[in-house]
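*Asks:* predicted model follows, preceded by the sequence.
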Amino acid sequence: MKSYFILSMCLLFLTYYFLNFNWLRYLVVIMAFISFSVCIIRAHGFPRILAIGMMGSGIALEIGQGGGIEAIVDGILFVLPLLCILTLAPLLSVPLKIGGYFKALDSFLGNMLHNPKIFFAGITATLFILSPVLNLGSVRLVDEFLSNLKLPSAISSKLYLVGFSTAMFWSPYFTSVTMVLYYLELPVGKYIFFGISLSLLSLLLGNILLVAWEEKHPLNIISTDISPLERWERNRLVMLSLYVSSLLLTPLLIEYFTEWSMIVIVSLISIVLPLLWGTFTREWIQLSPHWNVFRNQTVPMMNNEIILFTSAGLFGHAVQDTSFALMITGFLNTVAHHSFLLFAVCVMGIVITVTYVGIHPIAVVAALAMQLEPNELGISSIALAILLLLAWSLSVLLSPFSGINLLVSKMVGRSGVEVGLLSNGFYVSLVATLGILMFLFLS
């Protein structure tokens, strides 16, 4: 039943976006509160406490400032696009789970084992490409392929986090990108070149460090059993490439011609593309079980994400123009006017510190994105977006409480501190330097 509330909320919001009926505005907000309520019951631990605190504080602030019900409605509507993309994006992976696409990918990666440099590049590039579509599922997929190789846990930690994190700089299918650009009112088409540039440079840097590590710690996984891919495998890889390419180009073209919100575009694509896939391949029977898994398992497992995004969005909306928010904004504006470098270090320090102790980066990044005005800071919107996404991505790498860190920790049998700080701390410092240099250049 919970899944139906959440999915109905998403569909109602998409309908409201295009029809803009006032009664539908209130109905979708009611559905959002119902979804939040049913998710908060199932959530546990610190995320539940944090979400209740932010939701209660947000409502109290909106009422205390005289905004009342209308202000609360506006705050929820402000975050609903993010809830839509968060909920619907996993549908993009459904076609890829059918028909041997991942098996063909395994064969392709297996032919790279003879050369560590090519092997590392293949693994990280695969994560770079598939992470926007599969999210953490891309890491699980690669881990299944690598499980038989018995790689050292240190190199697995580096491979997974380098490949996954770089996609967080650029992909419109990542909530980090869509949220920051949405709040900064920056079209993806104007940003994506710079985001991809930073991602590719970070990917190159990560591979250089991986090769340097391997030279000191030889892996001994040389394979001479290189067999040509079968025809069906080559066809599947071509179809996989076309599918991913369409995911990247289609939203940019739609945004250019329609000027719709990118979050709405991506949400619509998440619904429509699997339907088109089923129509052209006539694999409806194979699609059906995966839809049931999405409805009955994937959506119900989003408790923490839904409550954190909903509460953080409302809290971020409510905290605008409060004395505390104005104090923080004033401090950062003052720092920026003295030194862009010091401003960048302060923003990254705030985000990384808050995330490292277990608070989801959305709470602080959303507040900063809504509070900071590029014109007042004297920087471009693209530069501010790069900085906020850099801080988000690196904080996720370092925090032992982040989703990717917890997943990799479980896979390699190491603690979150070992996976994040010890295995990837040097890489994080170099990427931070690279990202800040790009920020200063774009400012």
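*Replies:* Right, received. Where do you want to start?
*Asks:* alpha carbons only for contacts and neighbour counts from here, please
*Replies:* Fine.
*Asks:* now stretch 398-414, how far from the centre of its chain.
*Replies:* In terms of C-alpha atoms, centre = their mean, to the nearest Å, the centre of stretch 398-414 is found 16 Å from the chain centre.
*Asks:* again, but for stretch 173-186
*Replies:* 10 Å.
*Asks:* please compare the first structure with the one that follows:
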Amino acid sequence: MTEIITRTRSLSTFGLSLLYLSNLFLKSELVNELCFVLMIAVMLLSLPAISGISRVIGYASLGLSAVLFLLYRAPLSVWKQALTGNLYLVALFTMVPILSIPIRHGGYYPALQDFFRRYVYTNRRYYVMVSFTSAFVGVLVNLAVVPLVYQIVQASEISRNKKLMSSAISRGFATCAIWAPTTAAVALVIQVSGANWGRFAPLGILCGVISGIIGYAMTKFKENESGALKHVLPEDTKAHLMDHSMDHSMDHLEGGSKLNKIIELGAFSVVLIAAIAVISVVTGIQTVIVVSMAALTFPFLWMGLIGRLPVLIHDIKTSYFKNRLTKLSNEIVLFVGAGMLASSITFSELGNYIPVALSRLVGDSAFLLAVVVVFGIVVLSALGVHPIIPITIIGGTIQGSDFGVTSTYIALLLGISWSMGITLSPTSATVITLSGVSSRSPLQVGLEWNGLYVLVTSSVLIVVITGLRMVGWV
């Protein structure tokens, strides 16, 4: 019986997402009603399946939303709009996992693992490569980045340093979580702020690069200070590996082939991001919708060109429906619940107090607005409040024009807050997953290992975007 319910939930989620994307062009009222019915079904099937902190946050968000709607006598149309308001995120969650199939079955794992085994033998080099890999892979697979990168980096002996490994993965993912269109957080930020992703992305990438540099600099400084920056592999072992690589032509050929696979992965990834940006700008279609459609179609082109299309089709028929879609319940309930909470606060007019309170705190200072928003969300995240809640509420209730700033500026504030919040919060999926693979508590992985990094990076990025605003770039 459980298996039947799980399969029904997977098929319903996929069908809902496909209908939603199709109806953006069909514009059929009948299909729209069908999406509403399916949304109710998916939520009812997902609620019993969520667990852990997601259950607490999800149930609390939905419960509080229902109370506010009932107290303020919201009509059915408002309930309907609130429930389906974040349907675009459900479509994104559903389609993006297909992008991970070419990475997992395109022959890239062995190449990346071989690279780590051969060339990554110091803490400094390890941090750079792991954080870069996390950022790179995170653009394509979103929250699946932790288990995927964890599998890759185990080829390096340095992965036994759980603190270094966890910090590198979480901070690396944070650099792409600020701007990547394939992440649900950026889709939400763009939606609630009303910003244009084409204008937002270059500035978001800049913030991501700065975050990466800060993470590396802090790691380098700490390792130098403690004297821990050393070769983890013995010198004779490294020499043996390098001699072995130089003296055997088969290793040269194999190494060249694996390098080609890494270049191939990079090329396909660049083409994907570029295509998303161009299509979004040229057609005017929302970037999150373009991402969902690209995730549904691009893997077929990718795997077709490298001659592995049957593998893709087989994985979709088996693993995608049986495993990937069955694990989306937490994300669906969290984001739909957050959307409903924001809608209920807006409808009840309680949201009117948020911009008033912010205005009294910061006046007309864009710098103070940045400080209050970013550090307010970071502090709440440290206390265990998932960043999706304050970001959805703040983004849904304030307008940039009320504070003399652009929607892009607001989007950057929210993007930075999300990125730093998920790196720190013991309730974020990133920290919880890293807690599992490192066998440490979420508080240690988040607050202890990343607390100072979040504090420094948040401060620097606030100064950066304030400076960008002063020169008229945002």
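*Replies:* All right, it came through fine. Treat the numbers as computed from the prediction; the structure is a model and nothing was measured.
*Asks:* could you point out the longest helix in the second structure?
*Replies:* With secondary structure taken from DSSP state H, the second structure has its longest helix at helix 249-283.
*Asks:* so stretch 186-200 of the second structure matches what in the first structure?
*Replies:* Alignment of stretch 186-200 of the second structure against the first structure: residues 177-191, by TM-score structural alignment.
*Asks:* just to revisit the earlier point, buried stuff in the longest helix of the second structure?
*Replies:* Residues of helix 249-283 of the second structure classed as buried by neighbour count (16 or more other C-alpha atoms under 10 Å): 255, 258-259, 261-262, 265, 268-269, 272-273, 275-277, 280-281.
*Asks:* and that helix, what does it pack against?
*Replies:* On a contact count with 3 or more C-alpha pairs under 8 Å, 6 or more residues apart in numbering; DSSP states H and E, helix 249-283 of the second structure meets helix 108-119, helix 235-247, helix 287-305.
*Asks:* so which of these comes closest to residue 5 of the second structure?
*Replies:* With C-alpha to C-alpha, the closest approach to residue 5 of the second structure among those belongs to helix 287-305: 24.4 Å.
*Asks:* ok and the closest one relative to helix 249-283, angle-wise?
*Replies:* Here the directions of helix 287-305 of the second structure and helix 249-283 differ by 140 degrees (axes from the mean of the first three to the mean of the last three C-alpha atoms, to 10 degrees).
*Asks:* in helix 287-305 of the second structure, which residues are buried?
*Replies:* Here helix 287-305 of the second structure shows 287-296, 298-300, 302-303 as buried, counting by 16+ other C-alpha under 10 Å.
*Asks:* then stretch 214-229 of the second structure?
*Replies:* Going by neighbour count (16+ other C-alpha under 10 Å), the buried part of stretch 214-229 of the second structure is 214, 215, 216, 219, 220, 229.
*Asks:* now these as a markdown table including secondary structure and distance to residue 339 of the second structure?
*Replies:* A markdown table is the format used below for these (DSSP: H, G, I helix; E, B strand; the rest coil; distance: C-alpha to C-alpha, whole Å):
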| residue | secondary structure | distance to residue 339 of the second structure |
| --- | --- | --- |
| 214 | helix | 33 |
| 215 | helix | 32 |
| 216 | helix | 35 |
| 219 | helix | 37 |
| 220 | helix | 41 |
| 229 | coil | 46 |
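*Asks:* and which of the residues you listed is nearest residue 175 of the second structure?
*Replies:* Nearest to residue 175 of the second structure among these: residue 215, at 9.8 Å, using C-alpha to C-alpha.
*Asks:* in space, what's closest to the counterpart of that closest one in the first structure - neighbours in sequence excluded?
*Replies:* Under the alignment by TM-score structural alignment, residue 215 of the second structure pairs with residue 206 in the first structure. Using C-alpha to C-alpha, 6 or more residues apart in numbering and skipping residues adjacent in sequence, the residue nearest residue 206 of the first structure is residue 162, 6.0 Å away.
*Asks:* JSON lines for the helices and strands packed on helix 249-283 of the second structure, including distance to residue 49 of the second structure?
*Replies:* Below are those laid out as JSON lines (distance: least, C-alpha to C-alpha, whole Å):
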{"stretch": "helix 108-119", "distance to residue 49 of the second structure": "31"}
{"stretch": "helix 235-247", "distance to residue 49 of the second structure": "48"}
{"stretch": "helix 287-305", "distance to residue 49 of the second structure": "24"}
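*Asks:* of all these, which lies closest to residue 339 of the second structure?
*Replies:* Closest approach to residue 339 of the second structure among these (C-alpha to C-alpha): helix 287-305, 15.9 Å.
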